[in-house]
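[1] just the structure for this:
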Amino acid sequence: MNNLFLREKESWSIWLMWGVVSAIAVYITATQTNDFSHIVFIKLGVFSLLTWYMTYLKRFSFWRAMKISLVVFSIAITPVLFFNFEAVSLLKNADIAIKVGLLSLVTVIFSLVCSLIARQPKEYY
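    Sure, this is the predicted structure:
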């Protein structure tokens, strides 16, 4: 019956580790190449691994998976914000603002897909 009366406590340490590992992967990719598409592909690769992990566990509702994926990938976007630090402000450099906005949009869309894939299957009795 899927824990009808027990609420599972979220272990945020695991999801913070996922976020830090993905942030390190994005930072290493950003320092090695200046191509924005490589950063997006690394981010989507980490998304795919996270989706596989949540699907393997089979204990996530849609909203819980959405919350986890948004937290993990909002942590993963931070190296992109600090990589082009030669600009004084994000508002003065429109190119960085457009890239961060595009990366945020890709993150939200892909986290929706990730949450749909990783959600718990319905059980029929």
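[2] rest of the way, CA atoms for contacts and neighbours
    Fine.
[3] residue 96: what's it in contact with?
    By Cα atoms under 8 Å, 6 or more residues apart in numbering, the contact set of residue 96 is 81, 84, 90.
[4] again with residue 118
    So residue 118 contacts 51, 52, 54, 55, 58, 60, 61, 62, 65 (Cα under 8 Å, 6+ apart).
[5] one more, so I can put them side by side:
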Amino acid sequence: MGNLFLQERERWWIWFMWGLVGCLLSSFVLSLTHQQIMGFTASSLLVLAVAIWMNYSKRFEFFRAFKVLILIYTFSFLPPLLDALLPIDKLSVAALKGGLVLAFGMLLCIFCAWFARRPKQYY
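    Sure, this is the predicted structure:
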């Protein structure tokens, strides 16, 4: 029946640590390959792995999973995003790249939170 009356307290420092692991992983992959798409792929795979674990544990509702995945996404996508935006030759190109990355990240987090949500229970 899930937790009808029990509200679980979120341990944000654990998810913050997963975000730092994603940050280190994406910056390591980025330093090895020098391709931004590989850095984004490593971060996306980490977010997907956390969503798979959330689905396995069946303790997360959609909005709780979404908040956690947004936190992990924010920290793990930071190195590739800065690598894509830092050499600003044209502001419009940098804004387009940043917007596309943010839109992709939001769609990824929404999809993963939908996948990780607890199934409905019928009484």
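[6] give me the TM-score for this pair.
    The TM-score (TM-score structural alignment, normalised by the length of the second structure) is 0.86; 123 aligned residues with a Cα RMSD of 2.1 Å.
[7] scan the contacts of residue 118 of the first structure and report the most crowded one.
    residue 65 (25 neighbours; other Cα atoms under 10 Å).
[8] helix, strand, or coil at that one?
    helix (DSSP: H, G, I helix; E, B strand; the rest coil).
[9] any idea how far the nearest residue to it once chain neighbours are set aside lies from residue 48 of the first structure?
    Take residue 65 of the first structure and drop its neighbours on the chain: the residue closest to it by Cα to Cα, 6 or more residues apart in numbering is residue 115, 5.0 Å away. To residue 48 of the first structure, residue 115 of the first structure is 11 Å away according to Cα to Cα, to the nearest Å.
[10] before we move on, back to that, so of the contacts of residue 118 of the first structure, which ones are in helices?
    51, 52, 54, 55, 62, 65 (DSSP state H).
[11] looking for the alignment partner of the last one in the second structure.
    In the second structure, the residue equivalent to residue 65 of the first structure is residue 65, according to TM-score structural alignment.
[12] could you measure that match against residue 81 of the second structure, distance?
    From residue 65 of the second structure over to residue 81 of the second structure the distance is 23 Å, taken as Cα to Cα.
[13] spatially central residue for the first structure, please.
    What sits nearest the mean C-alpha location of the first structure, by Cα atoms, centre = their mean, is residue 73, with 2.5 Å.
[14] doesn't residue 75 make contact with residue 20 of the first structure?
    Yes - applying Cα atoms under 8 Å, one finds residue 20 of the first structure in contact with residue 75, separated by 6.9 Å.
[15] which parts of the longest helix seen in the first structure are buried?
    Counting by DSSP H, the longest helix found in the first structure is helix 94-118. By 16 or more other Cα atoms under 10 Å, the buried positions in helix 94-118 of the first structure come out as 96, 100, 103-104, 107-108, 110-112, 114-118.
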